[in-house]
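Chemist: this is a predicted model, with the sequence first.
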Amino acid sequence: MSPNPRSIIILIADDDAEDRMLVKEALEESRLNNHIQFVENGEELLDYLNNKGRFADKEQYPTPGLILLDLNMPKKDGREALKEIKQQEHLRMIPVVVLTTSKAEEDILRTYDLGVSSFITKPVTFSSLVDVMKTLSKYWFEIVELPKS
């Protein structure tokens, strides 16, 4: 089995600037060379995915191959955004991985019911976050077959 040579865009939806920076650094530390885009809330996430507003340029904001989604964000939280993503035919095939501080069983059950691909609780330490990102990148970019975007 060889690694997937396609460059897949990773879209990270998280309102916390420090968390965004830490996830980006952890992905870089795990030697992931994929292009990373960021949005700060559920409204921006849906605008990006539908190329609306400031995300209208499809070349600058291409369809991601993977979404890392925080649940607790302003304007439209991750749960609401996930529900809308999975209701839109042109978006529902994009794998969405919840990456959140929540450990609530209700959140885990609800997000899987809405169609999330995986649920990960954010690790407390940076080294643990790097380990999670290494595992995540190996799984999503070397092991599984993703649909062509």
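Modeler: Yes, it's here. Just so you know, these numbers come straight off a predicted model, no measurement behind them.
Chemist: drop to CA atoms for contacts and neighbour counts, all remaining ones
Modeler: Noted.
Chemist: where do the strands sit along this structure?
Modeler: For the chain, applying DSSP state E gives strands covering 10-13, 36-39, 66-69, 96-100, 118-121.
Chemist: take this one as well and set it beside the first:
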Amino acid sequence: MKEAVQILLVEDNKNDAELAMRTLKKNNISNQVFWVKDGAQAIDFLFAKGEFSERNINHTPKVVLLDLKLPKKDGIEVLREIRNSEELKQLPVVMLTSSKEEKDMVKSYDLGVNSYIVKPIDFDDFTKAIKDLGYYWLVMNQSPKKVSL
């Protein structure tokens, strides 16, 4: 994996992941989307461990689209590890989930999620949400460059 990934999509539902990737590519928002299917893979990817040990750890994604209910490690655990990492704590993370539960939302914000989006059920609404998310985080949002102290 030589080129930088702009969006890390962490999603265990194959249909949602494929629709999200297709929508982003169709709207020319990002050709550099990488999909992992569980929380453990997300951590390995972000920290360049395991199957991703050859990945350049300095190529941090611009945003992580993170599902809440995941196998191996759930989205809360992944978010916690990101926020506890000195290198990744400023990485934008968007919780993209079907959970409307207040406790999930509160826990996510307590841990420093940048945004909490409930996945629309309607196909057109889902594709519009993904398009808008991609546009905002890759085009509109300004993130600080890494500065050595």
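Modeler: The structure has been received and is ready for your questions. All values reported here derive from a predicted model rather than from experimental measurement.
Chemist: ok, back up a step: quick one: closest of the strands of structure 1 to Arg54 of structure 1.
Modeler: Nearest to Arg54 of structure 1, of all those, is strand 36-39, at 11.3 Å by Cα to Cα.
Chemist: report the distance from that closest one to the chain centre.
Modeler: Taking Cα atoms, centre = their mean, to the nearest Å, the mean C-alpha location of strand 36-39 of structure 1 is offset from the chain mean by 9 Å.
Chemist: that one maps to which residues in structure 2?
Modeler: In the comparison with structure 2, strand 36-39 of structure 1 aligns to the range 33-36 (TM-score structural alignment).
Chemist: that stretch vs structure 1, mean deviation?
Modeler: Its aligned residues in structure 1 lie a mean 0.7 Å from stretch 33-36 of structure 2 after superposition (mean Cα distance after the TM-score superposition for structure 1).
Chemist: of the strands of structure 1, which is nearest Tyr48 of structure 1?
Modeler: strand 36-39 (7.9 Å).
Chemist: quick one: contacts of that closest one?
Modeler: Residues from elsewhere that reach strand 36-39 of structure 1 (Cα atoms under 8 Å, 6 or more residues apart in numbering): Ile9, Ile10, Leu11, Ile12, Ala13, Asp14, Asp15, Arg20, Lys24, Leu45, Tyr48, Tyr61.
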